[in-house]
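Trainee: Sequence first, predicted model second:
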Amino acid sequence: MRPSPAKRPPVAATPMAFVQAILRAYAAQNKSPSKALEFAQITPSQAKKSNAHITALQMERISSFAMHELDDEVLGCLSRQLPWGTYGMLVRASLTSPTLGVALKRWCRHHGLVTDDIKLSVEELDGKAHIRLRELKDLGAQREFGVLSILRNLYGVACWLIDSRITLEQVQFAFEAPAHQAVYPLMFQGPVQFGHTEASASDHAVSELVMNASYLELPLRRDEAALQRMLETALTLTVLQYRKDRLLLTQVKQALAMHPQDTHSAEDLAPLLNLSPRSLHRQLKEEGTSLQVLKDEVRRERAIELLQRTRKPVKQVAESAGFQNEKSFIRAFKRWTGQTPAAFRDARHRSGKVPM
């Protein structure tokens, strides 16, 4: 009988600078942070070491404890406190949205009702969605921690709402790179840049998260019961538990549709999606589908479109849909629709849905 493998100790990657930001929030309210430090198992002497690190669990524990004890969910990062429950209220106000895009826009609009220190917005440009944080006032010593925390929270909520990993194409912060910049890629799944400037008449500093705009079209997968469970155990500071990306199905089908005649093996497609062939197969399986199923869906949609909108012979439709010959196409089409391509087109012709 093999001995059980030893569990790896949690990695201490969170910089102590974040703890020191929380301690500044305690100082601003003239309160002692001793209970919060004890709860997170951080000694006062450790908290003074700027180059030290703690685990993600320790950071989650001290953050949660401090938010309750200070009754401030932004931990002194804004000019006024946001009482415990504020962000839960924002999630609830977004929960009935039909898509992630609508939910995020509601979140940003409602966030503006609780503070005027910053402005959150969702903007679409050239197929990209930009979640932007504009600094309307001087955030002082809490600037880095505040901007980071607010965007990190919004990113985590977005992933939670659609129950999916969201791949960020770019993460840009207006402030200069801190000494602990190496931790940022662990918190945001995308390339991170610092010292970002944006030309605008207002000259407000802007930090942003950039993603594929198609994420905004994804439907929400949470309800009130899920929200209650999430609120009972505070939203964790990491979203790495979301292994699957629900945008993947759309991206795979788009890639297949661009060149329907190609064979499209996993080895061909995976590099286009920044995945390994094995990861592509695994993630599709987690979504309850496969590459072959998606190929068939794309071929079926292409064939139906051509039969409905063109007068191409069935043989040409078969070739355009990616079939090797007309016979295999007819068999597949009959399996999909219960009709031959000719019968399908004839029925549409009689109903006036096919061009003469």
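Mentor: Ah, there it is.

Trainee: From now on I want contacts and neighbour counts done on CA atoms only, so please keep to that.
Mentor: Noted.

Trainee: for the protein, what spans make up the strands?
Mentor: Counting by DSSP state E, one finds strands in the chain at the ranges 12-15, 53-55, 118-125, 128-135, 168-172, 192-193, 205-212.

Trainee: Give me the helices and strands touching the fifth one, please.
Mentor: Spelled out, it's strand 168-172. strand 192-193, strand 205-212 (3 or more Cα pairs under 8 Å, 6 or more residues apart in numbering; DSSP states H and E).

Trainee: Use this one as the comparison:
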Amino acid sequence: MKPVSVTPLAFVRTLLLAYARYGVDPAGALARAQIAPAALRQPGGAITSKQLEVLAAQAMRELDDEALGWFSRKLPWGSYGMLLRASLSAPDLGVALKRWCRHHGLLTGDVVLSLSVANEVASLTLLDQGVNPAMREFCLVTLLRNLHGVACWLIDSRIPLQAACFPFAAPAHAAVYPVLFPGPVQFDAPQASLRFDARYLAMPLRRDEKALTAMLPQALALVVRPYRRDRLLVQRVRLLLQSQAAPANAAALADALNVSPRTLHRQLQEEGASLQALKDEVRQAQAMDALRRTTRPIKQVALAVGFRNEKSFARAFRQWTGDSPAEYRRKAALGPSLDQTLDHGRVPRQ
């Protein structure tokens, strides 16, 4: 497939400000990225993400500044590789990101990165304290996009975003933001930030020094690639199904997860699961809990867990447990007293 040109030339023009700042001719870098200088004078226009990667990589080397002129001091070539190496020995993603944020502050005080968790949502926040105003948008977008890519790379998993927030008005090229940050995008926010499910922070890192050495030469391409695998997808689907406002079908579930129904089914299959199996698992647990803890009529239990009638519920329940709902309820009622008897040693264990 031919690469799609969606990256705005506005980002290229901002990047070229770094060349002007350091008094270096960008002609060679533009030629290497196959960007015509005449195109830069057009108000709109776009290039491919690969072209921007080539240009940015060349600029970082030529200018010896991985920050591309954003900050009051250069970040010499290799600075971000050093941050990644320092985070690689962390036991999980949460510790790795905290290390990244802390060590980034040793490189520059012009931005402050922080990680926080509230209500099971993780927030990576970027506070601007001295970024070159002319380069502010490109700086914030690049830092957050790369940090998101690094996090995905470290755990070898897609991390769906619940929100990407930016402290400026929507630019003329705002349509590209959902491509760069799949998920809800908010402009005019108090701070730049990314929000995602905090459970990803507990995931162990899946990369080592060998993987890092192989990745660094092509880091710009790898850390921003869209990961297909989501190692928490099964858990996320299960929680949605367990919620009182659970989506009723695959389309609604996929919409809640910000993927297409086809992608949802494919990714579940890659994780060795299926939507129907997860639905059955959740309905079984809910039905068993209701039968064990309440005296509600079996017909009401059947309707509550998504069955149209008591007969289909009883058939499914027998397949799950080997008992009818009534038999399971009766055995569950006897269970505590039997367990208590066994614990006191009055009945021999089988």
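Mentor: Yes, it's here. Since the model is a prediction, treat every value here as computed from it, not as a measurement.

Trainee: tm score of chain vs chain?
Mentor: Aligned and superposed, the two chains score 0.78 in TM-score terms (TM-score structural alignment, normalised by the length of the second structure); 324 aligned residues with a Cα RMSD of 3.5 Å.

Trainee: most tightly surrounded among the strands of the first structure?
Mentor: Compared across the strands of the first structure, strand 205-212 shows the largest average neighbour count, a mean of 22 (mean count of other Cα atoms under 10 Å).

Trainee: re earlier: any chance of a markdown table for the strands of the first structure, columns distance to residue 254 of the first structure?
Mentor: Converted to a markdown table, these look like this (distance: least, Cα to Cα, whole Å):
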| stretch | distance to residue 254 of the first structure |
| --- | --- |
| strand 12-15 | 38 |
| strand 53-55 | 40 |
| strand 118-125 | 20 |
| strand 128-135 | 16 |
| strand 168-172 | 18 |
| strand 192-193 | 27 |
| strand 205-212 | 14 |
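
Trainee: Relative to residue 234 of the first structure, which of the ones you listed is closest?
Mentor: With Cα to Cα as the criterion, residue 234 of the first structure lies closest to strand 53-55 of those, at 16.6 Å.

Trainee: and the closest one, what does it pack onto?
Mentor: Against strand 53-55 of the first structure (3+ Cα pairs under 8 Å, 6+ apart) you get strand 12-15.

Trainee: Now residue 83 of the second structure: closest residue in space, sequence neighbours ignored.
Mentor: The shortest distance from residue 83 of the second structure to any non-neighbouring residue, by Cα to Cα, 6 or more residues apart in numbering, is to residue 100 (5.9 Å).

Trainee: That neighbour -> the first structure?
Mentor: Using TM-score structural alignment as the criterion, residue 100 of the second structure maps onto residue 107 of the first structure.

Trainee: just to revisit the earlier point, could you say which one of the strands of the first structure comes nearest to residue 21 of the first structure?
Mentor: strand 12-15 (10.6 Å).

Trainee: Could you give the number of residues near the aligned partner of residue 229 of the first structure in the second structure?
Mentor: Taking TM-score structural alignment, the alignment pairs residue 229 of the first structure with residue 214 from the second structure. Residue 214 of the second structure has 10 neighbouring residues, counting by other Cα atoms under 10 Å.

Trainee: which residue numbers in the first structure go with stretch 74-82 of the second structure?
Mentor: The aligned range for stretch 74-82 of the second structure is 81-89, by TM-score structural alignment.

Trainee: if we look at the matching stretch, which residues are touching it?
Mentor: Contacts to stretch 81-89 of the first structure, defined as Cα atoms under 8 Å, 6 or more residues apart in numbering, come from residues 67-68, 71-75, 114, 231.

Trainee: if you set the cut-off to 7 Å instead, what comes out?
Mentor: Outside stretch 81-89 of the first structure, the residues that touch it by Cα atoms under 7 Å, 6 or more residues apart in numbering are 67-68, 71-74, 231.

Trainee: go on, stretch 93-111 of the first structure?
Mentor: For stretch 93-111 of the first structure, the external contacting residues (Cα under 7 Å, 6+ apart) are 90, 120-122, 216-220, 223.

Trainee: what do you get for stretch 54-71 of the second structure?
Mentor: Contacts of stretch 54-71 of the second structure (Cα under 7 Å, 6+ apart): 15, 18, 29-30, 33, 74-77, 110, 131-132, 135, 139.

Trainee: I'd like the helices and strands packed on strand 168-172 of the first structure written out as TSV, with distance to residue 166 of the first structure added.
Mentor: Shown next, in TSV, are these (distance: least, Cα to Cα, whole Å):
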stretch	distance to residue 166 of the first structure
strand 192-193	15
strand 205-212	8
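
Trainee: Tell me which of those sits nearest to residue 268 of the first structure.
Mentor: strand 205-212 (21.4 Å).

Trainee: list the buried ones in stretch 237-254 of the first structure?
Mentor: By neighbour count with 16 or more other Cα atoms under 10 Å, stretch 237-254 of the first structure contains the buried residues 237-240, 244-249, 252-253.

Trainee: Greatest separation within those residues: which pair is it?
Mentor: Farthest-apart pair in those is 237 and 253; separation 32.4 Å (Cα to Cα).

Trainee: Between the two ends of stretch 24-44 of the first structure, what distance do you get?
Mentor: 13 Å (Cα to Cα, to the nearest Å).
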